[in-house]
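1. Sequence first, predicted coordinates after that:
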Amino acid sequence: MKLFIILILASYAISATISDYQLESQWENFKKKYDRKYLDAKEEAFRKGLFANTLKFVQKQNVRYDEGLEQFRLGITSLADFTEEEKEKGSRSGRRIRSRLGQDFRDFSDIKVTDIKNAIDWRARGFMSKVKNQSTCGSCWAFSAIGAIEARLNIKSKTSELPTLSEQQILDCSPIAAGDCKYGWIKKALNYLYLNKGINSDFDYKYEAKANKSNCRYDKTKSVAKLIGYSSIPYYVKNKEHFLAKLVATEGPVSAAIHISKNDKKNFDKWKKTDIYETKECAQTITKKKLNHAIVVAGYGSLNGKDYWLIKNSYGENWGDKGYMKLLRNGPMHCGIGLNVYYPIV
């Protein structure tokens, strides 16, 4: 019996370490999968070290999961060779967003929560645009705004074949105060697009993962979409998650900001599950000032007795469940969901 226990413990210890062969194999697969090309051997060695640390963290977490000590497994995502600073830049959001009512605002007081569907998935309905990758630029605020607009345009046109839109235009052409690759605001992204009266496609205005405010290349002759206005959840609404459910069910996907703490960030960045995301820190009371990541709310539903929001992220298709995550719903307001929500009018 003692020998059996020792063998089991030894097998766990082996699985928690990484051999040179495993590292080389995983590293080569990672570079190929995410098309990584580095400036020189020195940079590649540096990135490989970051990747090795990520791989060790993931394997340790998964061993603990197999032992019943953790609630979820992790996986390798496109952020595996990022520094902590780059990851932080890659998830800065539309914080300090204030409510502003668009010209088409509805208060939804005529709709009861019991009157809407128990679940809705705009992705399954075919109206969500492709999942994109913001890379090391902290432009989630621009991706969130564009993602919601793309979905609303698809719903309005009853197709998913419309051109996808340019986040780079927002980065380059919006006012300096709107944001850049360090941080930004959903509201200011939408306000710029509303005032500009036109949006280029991301084919004509390609994403570069950097902001160049002195080189706006917007071409109004190639505009493929227009934002008529935008609205938000009013400050006086008490049950914001109920309001959000009504909004998503009746109007479609929306842009929203959430809070990801420093302690939760490692798990969030490496999320590779179809389970519901919930953490102790997200369960605490979140204020608007703490919101630091922007996403698109693409639906809601329930799984194994728990309610969730279906969110679309901007970390590429290899993050989460093909770029999506189930975030705990009716937590209440897990990770601050519902505190800052905007829906575009197209």
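-> Thanks, I have it. Numbering: from 1, shown residues only.
2. okay, CA-based contacts and neighbour counts for the rest of this
-> Will do.
3. Kindly list the longest helix within the chain.
-> Secondary structure of the chain per DSSP state H: the longest helix is helix 41-66.
4. Report all helices and strands that that helix contacts.
-> When contacts are defined as 3 or more C-alpha pairs under 8 Å, 6 or more residues apart in numbering; DSSP states H and E, helix 41-66 sits against helix 2-15, helix 20-33.
5. Now render these as JSON lines, adding distance to residue 226 and mean neighbour count.
-> JSON lines is the format used below for those (distance: least, C-alpha to C-alpha, whole Å; neighbours: other C-alpha atoms under 10 Å):
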{"stretch": "helix 2-15", "distance to residue 226": "53", "mean neighbour count": "11"}
{"stretch": "helix 20-33", "distance to residue 226": "35", "mean neighbour count": "13"}
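6. could those helices be laid out in CSV, adding distance to residue 55?
-> Output for the helices and strands packed on helix 41-66, formatted as CSV (distance: least, C-alpha to C-alpha, whole Å):
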stretch, distance to residue 55
helix 2-15, 12
helix 20-33, 8
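7. and residue 291, which of those helices is closest to it?
-> Closest approach to residue 291 among the helices and strands packed on helix 41-66 is made by helix 20-33 (30.8 Å; C-alpha to C-alpha).
8. alright, now check it against this:
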Amino acid sequence: MKTICVLLLGAILAVEANYRNVKFSDPHQEFKDFKIKFGKSYKSWDEETERFSAFQDNLKKIEKHNSENRSWIMGITKFADLTRDEFIQTHLQGYKPLGVAKPSVARKNNINIADLPESVDWREKGVVTPVRDQGMCGSCWAFSSASLISSYAKINDMSHDLVEVSPQHLVSCAPNPLKCGGTGGCMGSVEPLAFTYASLFGVVTEEEYPYTSGDPWGAGDDEICKFDATKTDVTAMTMGFETLPHNDMEAAMEHLANVGPLSSAVAASDWGLYFGGVFDGCPYDENIEVNHAVALIGYGTDPAEGDYWLIKNSWGDMWGDGFMEGAGGFIKLKRNSSPMCGTNNTPLSGNGCVDGGVTSQHVCGTCAVLFDNSYPIGTTYMK
């Protein structure tokens, strides 16, 4: 087994080395391969020409980035036919942090990082559901929430099978009357509203309420709630949610080590072409726009690239860290020993509750990963 692992690691490193030195000599062939691999088709020749233009620009970006020997590599992901602005508009409009104060958990005193495990990965404990794909819907908040509800139900009853609860149930049924993070459904919301909904009505399984809102031709599915609380037995319920102290690295690490995963708000505008390694591509001297929700499932240290936070995303398994090994969908964010901070200057451009009055937010950690972390409390299986 050890020999197999060493050979596999060698193969992975060889693929990564090749990607660092990649030269795309035939963009047309690369585009053909890309369309086949990711099942891409376009409605017209004009649209295909436009997508190919964006694809060519991304190939140049990938070549340049990977030649600079950074801690992470870029590659041809399913987003490679989009410009950065198009990527943000189509895949990062579903998480907007609350523009008002939220209840926080009192920080535990005297947290000593040296006393915590060197690495944590909740996948190893069998409490993390498979990576999903939110598709063309701003429902990251629902996927992050559903992932956390499933994890904590399992953590609180390890004798029960891990059950995947339905993001669609939350997308279609969790109300957002104050328009926090959008107007609800595919137009954005926040995890605390999902956790609160689950405390009142519970959540059914993915099998009972399958996800359909990610289909661009399935418009309207996010606006019609097909759940009847008077007739349906739910699978899991919460007692609400709690929030960690904002921008507190020790609190986040202690929680991950001793309690469970976290639902995390992040700035993901530059993640589209991420292919592996420890990502450090969110500059602190520019606007850090928090626009996505993910599941923070651990932390660790890469022997070459240093400390990282481990994140489960909702863009499918043909993206991100693990993609080259057939188990993608994750990203490792650089974890500095002393967190660096910056400012989100655009919380009101869709990034807060209507009339919230917040004009800026102090955010810390790579891509603001320490800014806003929450989790469901009292989560239990009901059947």
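-> Structure received. Everything numeric here is computed off the predicted structure, so don't read it as measured data.
9. Got a TM-score for the two of them?
-> TM-score for the superposed pair, counting by TM-score structural alignment, normalised by the length of structure 1: 0.77. Supporting figures: 312 aligned residues with a C-alpha RMSD of 3.1 Å.
10. The longest helix of structure 1 to helix 20-33, inter-axis angle?
-> Interaxial angle, helix 41-66 of structure 1 versus helix 20-33 (axes from the mean of the first three to the mean of the last three C-alpha atoms, to 10 degrees): 110 degrees.
11. Mind jotting down where the helices sit in the stretch 101-250 of structure 1?
-> Ranges of helices in the stretch 101-250 of structure 1, per DSSP state H, counting those that start in this stretch, are 140-157, 167-173, 186-196, 240-250.
12. CSV please, covering those and showing distance to residue 109 of structure 1 and mean neighbour count.
-> What follows is the helices of the stretch 101-250 of structure 1, written out as CSV (distance: least, C-alpha to C-alpha, whole Å; neighbours: other C-alpha under 10 Å):
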stretch, distance to residue 109 of structure 1, mean neighbour count
helix 140-157, 22, 26
helix 167-173, 34, 26
helix 186-196, 24, 22
helix 240-250, 9, 21
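13. And the helices and strands packed on helix 41-66 of structure 1: which comes nearest residue 96 of structure 1?
-> Closest to residue 96 of structure 1 of the helices and strands packed on helix 41-66 of structure 1 is helix 20-33 (C-alpha to C-alpha; 36.2 Å).
14. what's that closest one packed up against?
-> Packed next to helix 20-33 of structure 1, using 3+ C-alpha pairs under 8 Å, 6+ apart, are helix 41-66.
15. And the helix it packs on, what's buried?
-> Buried residues in helix 41-66 of structure 1, counted by 16 or more other C-alpha atoms under 10 Å: 47-48, 50-52, 54-64.
16. can you list contacts of stretch 258-265 of structure 2?
-> Applying C-alpha atoms under 8 Å, 6 or more residues apart in numbering, the external contacts of stretch 258-265 of structure 2 come out as 95, 97, 122, 144-145, 148, 151-152, 155, 191, 255-256, 290-298, 368-375.
17. correction: stretch 297-316 of structure 2
-> 71, 118-123, 131-135, 140, 143-144, 253, 256-257, 260-262, 277-278, 294-296, 328-336.
18. and what of stretch 106-124 of structure 2?
-> By C-alpha under 8 Å, 6+ apart, stretch 106-124 of structure 2 touches 128, 244-245, 250-251, 253-254, 256-257, 260-261, 297-301, 310.
19. Which parts of the stretch 201-350 of structure 2 are strands?
-> Using DSSP state E, counting those that start in this stretch, the strands of the stretch 201-350 of structure 2 run over 236-237, 241-243, 262-266, 274-279, 292-302, 306-312, 330-334, 341-344.
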